[in-house]
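Trainee: Here is the input, now give the coordinates:
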Amino acid sequence: MRAAVRTTVIVVEDNPLHAQRYRENLARDPSLVLAGEFASAADAIQAAGALAPDVALIDLGLPDGSGFDVIRHIRQASPHTAIMVVSVFGGERNLFEAIEAGATGYLLKDSLPEDFNASIHALQAGESPISPALARLLLVRLRPGAAAPAPAPAPTAVPAPEAALSGDAAVPSPLSPRETTILEAIARGRSVLEIGESLHISPLTVKSHVQKIYRKLEATSRQHAVYLAHQRGILKL
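Mentor: Coordinates of the predicted model:
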């Protein structure tokens, strides 16, 4: 009999009460395995590469550094790891810096979904769970005429790939019409299954298109791809 697929998860959280809550949630799902728990940025950075978890849940406010640094390190050391910020810190600056750093999901601690484990499975399946308040913020920011997000002050922030494209000259889209359609659907919050059904293609085909979009835009996540496409004038949402 084939063994059930298990998803390894690490938690980077310095608040003992929140960490306990995550442990209790994970323990309710036998397919989720807590592979490591860290209360500091240094410990997480030291261990994450060797652990190479499927999913990393990361708080931004850590006692010895920034959760953004942990995200960047994991993105480089373990590219397959899906990263979700779980933090009390919302706001435009944190959201966009998390996306730039490589996060693929962002949940606020004060508005965590009832089925927290479902969000982890969705993240691992290629979805991008995001708290409703932040999703609205993202959509508002991507509307035509909206001002660009304020740059984060951290000197270690990775420069945005689109920085060289800030001029007025139009840049041809690197995406095919089908890829643009899929990215527009992603920007509207539609899932892989919903996109596949609307376009009459399989979920695997949708995921293949999404990976091509990532490569062409040099994006690290769905939100990052939407953000880059909007900055380059590819999306007009």
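
Trainee: When you work out contacts or count neighbours from here on, use the C-alpha atoms and nothing else.
Mentor: Will do.

Trainee: which parts of the lengthiest helix in the chain are buried?
Mentor: Looking only at the chain and at elements set by DSSP state H, the helix with the highest residue count is helix 203-217. Neighbour counts over helix 203-217 (16 or more other CA atoms under 10 Å) mark 203, 206-207, 209-214, 217 as buried.

Trainee: Could you do stretch 30-41 as well?
Mentor: 32-41.

Trainee: how about the strands of this protein, start to end?
Mentor: Counting by DSSP state E, residue ranges of the strands within the chain are 7-12, 32-38, 55-58, 61-62, 65-66, 82-87, 105-108.

Trainee: here's the other one to compare against:
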Amino acid sequence: MNININKLVIDMGKTQIKTALILEDIVEVNKWLQQRLLESFIGINIQQAYSIQEAKQLLIKQQYELALIDLSLPDGKGLEIIDWLAVHASETISIVVTIFEDDQYLFEAICHGAKGYLLKDLNEDIFQRYLQQIADGQYAFSPCMTQKLLSYVKANELSNQQKKQKLQSLNLTNREKQVFSYIAKGYQVTEIAYELDLSSYTVSDYVKSIYRKLNISSRAEAALLAQQYGLI
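Mentor: Predicted coordinates:
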């Protein structure tokens, strides 16, 4: 994920955010976030929304450098606004501010384009420190969420290494591995031939060789084996 940030004004050695949107339906929390922004960035212009619809109306009228977004709103999910910003205002920094600590919400938010994930129980000073970190172009995640990300990356790297080792153990040529991956995805011989710029006869020969080497006899077996070896 790439963070695109406007050229920001420097004030007393710190990066300054001049405009921000808060999307939070709980009045007290919305005010709390407003206060954190006011204390972090002198002269900041803040707009507050309490629903998805209200946020959309504000976004149509103005662009913001920063958006603090709750995930659960009365009329929908905050992810909808993150998606909107990714398409229509990609320079806006979208930060999730939520009570949800689940991996599912974290990874979903990142996939939708969030540049940070902060929990609402953070200390005021720590929260403001994260705000400045965001303004300086860094990602911002609550400590427990950072640990989840690191654990995910580590597990994913281990899984990829294991799949790579398995793949290397396959008694297939590089071209056969290519054909094998297409077979497993459900491609027909003519389709594979088109994708690889080969004749159908050549692909048919590859298929026979692959089935013989792997001791399989159906596409279902090919799909299962390809998945195990990380080809799909």
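
Trainee: Got a TM-score for the pair?
Mentor: Taking TM-score structural alignment, normalised by the length of the second structure as the basis, the two superposed chains have a TM-score of 0.58; 151 aligned residues with a CA RMSD of 2.8 Å.

Trainee: so which of the strands of the first structure is the most packed in?
Mentor: strand 82-87 (a mean of 27; mean count of other CA atoms under 10 Å).

Trainee: on average, how far is that one from the matching bit in the second structure?
Mentor: Here the mean offset of strand 82-87 of the first structure against the second structure after fitting is 0.5 Å, by mean CA distance after the TM-score superposition for the first structure.

Trainee: So which residues make contact with that strand?
Mentor: For strand 82-87 of the first structure, the surrounding residues in contact (CA atoms under 8 Å, 6 or more residues apart in numbering) are 54-61, 71, 98, 102-109, 123-124.

Trainee: The second structure: matching residues for that one?
Mentor: Alignment of strand 82-87 of the first structure against the second structure: residues 93-98, by TM-score structural alignment.

Trainee: Translate residue 53 of the first structure into the numbering of the second structure.
Mentor: By TM-score structural alignment, residue 53 of the first structure lines up with residue 64.

Trainee: All the helices of the first structure, residue numbers only.
Mentor: Assigned by DSSP H, the first structure shows helices spanning 16-27, 41-51, 67-77, 92-101, 116-124, 132-141, 177-187, 192-199, 203-217, 222-231.

Trainee: Those into a markdown table, with extra columns for distance to residue 169 of the first structure?
Mentor: Conversion of the helices of the first structure to a markdown table gives the following (distance: least, CA to CA, whole Å):
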| stretch | distance to residue 169 of the first structure |
| --- | --- |
| helix 16-27 | 48 |
| helix 41-51 | 41 |
| helix 67-77 | 31 |
| helix 92-101 | 24 |
| helix 116-124 | 36 |
| helix 132-141 | 22 |
| helix 177-187 | 20 |
| helix 192-199 | 32 |
| helix 203-217 | 18 |
| helix 222-231 | 12 |
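
Trainee: Distance-wise, check residue 159 of the second structure relative to residue 28 of the second structure.
Mentor: 44 Å (CA to CA, to the nearest Å).

Trainee: neighbours around residue 94 of the first structure, how many?
Mentor: Neighbourhood size, residue 94 of the first structure [other CA atoms under 10 Å]: 18.

Trainee: Correction: the previous question concerned residue 67 of the first structure.
Mentor: Here the count is done by other CA under 10 Å, and residue 67 of the first structure has 24 residues near it.

Trainee: Centre-most residue in the second structure?
Mentor: residue 111 (1.9 Å; CA atoms, centre = their mean).

Trainee: which non-adjacent residue is nearest the corresponding residue of the first structure for it?
Mentor: Under the alignment by TM-score structural alignment, residue 111 of the second structure pairs with residue 100 in the first structure. Counting by CA to CA, 6 or more residues apart in numbering, residue 100 of the first structure lies nearest to residue 224, which is 6.4 Å off, once chain neighbours are set aside.

Trainee: How many neighbouring residues does the one you found have?
Mentor: 23.

Trainee: do the same with residue 141 of the first structure
Mentor: Counted with other CA under 10 Å, residues neighbouring residue 141 of the first structure total 18.

Trainee: which residue lines up with it in the second structure?
Mentor: In the second structure, residue 141 of the first structure lines up with residue 152, judged by TM-score structural alignment.

Trainee: For residue 56 of the second structure, see how far away residue 76 of the second structure is.
Mentor: Distance, residue 76 of the second structure to residue 56 of the second structure, using CA to CA: 12 Å.

Trainee: ok, now residue 88 of the second structure?
Mentor: Computed with CA to CA, the distance linking residue 88 of the second structure and residue 56 of the second structure is 11 Å.

Trainee: of the two, who's got more company?
Mentor: Ranked by neighbour count (other CA under 10 Å), residue 88 of the second structure and residue 56 place residue 56 first, with 15 against 12.
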